[in-house]
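In: Pasting a predicted model and its sequence here:
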Amino acid sequence: MKRTLILLLSLTCNLCLWAQKQQDFAARFMQIHGKEITMECTTISPLMMERMLQLPSLETDGVNRDALKQVKTIRLVINKDKQETEHAFEQAVKLAAQNAARYVLRAENTTRRIYTRRRGENIVEIVLLTKQNGGFILVDLTGNMTDAFIHNLIRQ
């Protein structure tokens, strides 16, 4: 009994460590292309998300409040160099294609792509790639999001 308990505890610890090593799309993109493409990465942490939910304007706005509750972290990767925009967009699309088992394309047009990553029934990551106004923007949302959340995002 004692051995079984120790084995289960050990497996749980290893699983937790493995899960913590998993990078989100934005972190992986920055790691691979951060030296060749001029980019800025901004992270809105879980603590900041909690503080945003406490804003008085969100207390009366139930729809946006419910949407924000589903998001744990937001990462914004921005490239403003017009000469690098196309290359940055292509490299991000290529990275998603290389991880097709992990990221599923949900919507696309010539300037925008939306990918999702699921764990079971929940969407745990949404990646928006866009090139606009001569720049490249990668928005990476992590959390436990619903299909309704992604449908609203695609409509906008």
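Out: Structure received. No experiment lies behind these values; they were computed from the predicted model shown.

In: switch to C-alpha atoms for all contacts and neighbour counts from now on
Out: OK.

In: remind me, longest helix of the protein?
Out: If you go by DSSP state H, the chain has its longest helix at helix 2-21.

In: I'd like to know which elements whatever helix or strand comes next after that helix is packed against.
Out: Using DSSP states H and E, the helix or strand that follows helix 2-21 towards the C-terminus is helix 25-33. Counting contacts by 3 or more C-alpha pairs under 8 Å, 6 or more residues apart in numbering; DSSP states H and E, helix 25-33 packs against strand 71-79, strand 135-145.

In: and those strands as TSV, adding distance to residue 13?
Out: Output for these, formatted as TSV (distance: least, C-alpha to C-alpha, whole Å):
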stretch	distance to residue 13
strand 71-79	22
strand 135-145	21
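
In: then this one, side by side with the first:
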Amino acid sequence: MIMKRVLLIICIVLLAGKVSAQDFASRFLEKHLPDTNLTCVTISPKMMEKVMNLEVDGEQDMMEMISKLKSMRMVTTEVNGQKYYNEALKVLEKNSGRFEPYLSFEDKSENYQIMIRKKKNAIIELVMLMREADNFTVINFTGNMSQDFIARLAKSMEPKNS
């Protein structure tokens, strides 16, 4: 189920960027080098340009939102999800002056959190933490994000009633 959501998010937000060492994903990865359980994907600036040149029927507003983003980095693992989730929370706690909670959901088998960083009332960084069973994913966006963009991401994280 987590992979389905991650793929949905990636399809929605194919974007690019050079991620500075100051973003959350970089800080998290620094603590885990050389951990072969973690996979990191960063979308390049050239890929962002190509995506922005595609015509997407009925999704002009989403393309406009994506155009304001600078980067996306995704860190994933399919083992020890709870361990990595807890460690990511520690990184957030250590940087609590930077990030503020936006949304969270937790039960026995799933944990989701969205944290944001603001600068002069603009949301400039968003961190999504997702854990389902042994899977763990961090998706880190930087740029200029609207409340609508974040609401769409949050909606993709809503638990599905079976």
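Out: Received, thanks. Worth saying up front: this structure is predicted, and the values here are computed from it rather than measured.

In: OK, contacts around the residue nearest the centre of the second structure?
Out: Nearest to the geometric centre of the second structure sits residue 139, at 2.1 Å (C-alpha atoms, centre = their mean). The contact partners of residue 139 of the second structure, by C-alpha atoms under 8 Å, 6 or more residues apart in numbering, come to 25, 72, 73, 74, 75, 127, 128, 129.

In: Please report the distance of it from residue 55 of the second structure.
Out: Using C-alpha to C-alpha, to the nearest Å, one obtains 25 Å as the distance from residue 139 of the second structure to residue 55 of the second structure.

In: Could you do residue 82 of the second structure as well?
Out: For residue 82 of the second structure, the distance to residue 55 of the second structure equals 39 Å [C-alpha to C-alpha].

In: Who has more neighbours out of the two?
Out: In terms of neighbours (other C-alpha atoms under 10 Å), residue 82 is the more surrounded of residue 82 of the second structure and residue 55; the figures are 19 against 10.

In: any idea what the more buried one aligns with in the first structure?
Out: Aligned counterpart of residue 82 of the second structure in the first structure: residue 86 (TM-score structural alignment).

In: With residue 121 of the second structure as the reference, measure out to residue 94 of the second structure.
Out: From residue 94 of the second structure to residue 121 of the second structure the distance is 22 Å (C-alpha to C-alpha).

In: Who has more neighbours out of these two?
Out: Neighbour count, other C-alpha under 10 Å: between residue 94 of the second structure and residue 121, residue 94 has more, with 11 against 7.

In: Could you pull out the helices in the second structure for me?
Out: Counting by DSSP H, the helices of the second structure are 2-12, 24-30, 45-53, 60-67, 81-94, 147-157.

In: so which of those is the most packed in?
Out: Neighbour counts (mean count of other C-alpha atoms under 10 Å) averaged over each of the helices of the second structure peak at helix 24-30, with a mean of 18.

In: what's the offset of that one from the middle of its chain?
Out: 12 Å (C-alpha atoms, centre = their mean, to the nearest Å).

In: What of stretch 31-47 of the first structure?
Out: On C-alpha atoms, centre = their mean, the centre of stretch 31-47 of the first structure falls 12 Å from that of its chain.

In: Okay, buried residues for that stretch please.
Out: Residues of stretch 31-47 of the first structure classed as buried: 37, 38, 39, 41 (neighbour count, 16 or more other C-alpha atoms under 10 Å).

In: Report the contact partners of residue 73 of the first structure.
Out: Shown in contact with residue 73 of the first structure (C-alpha under 8 Å, 6+ apart): 43, 44, 45, 46, 49, 141, 142, 143.
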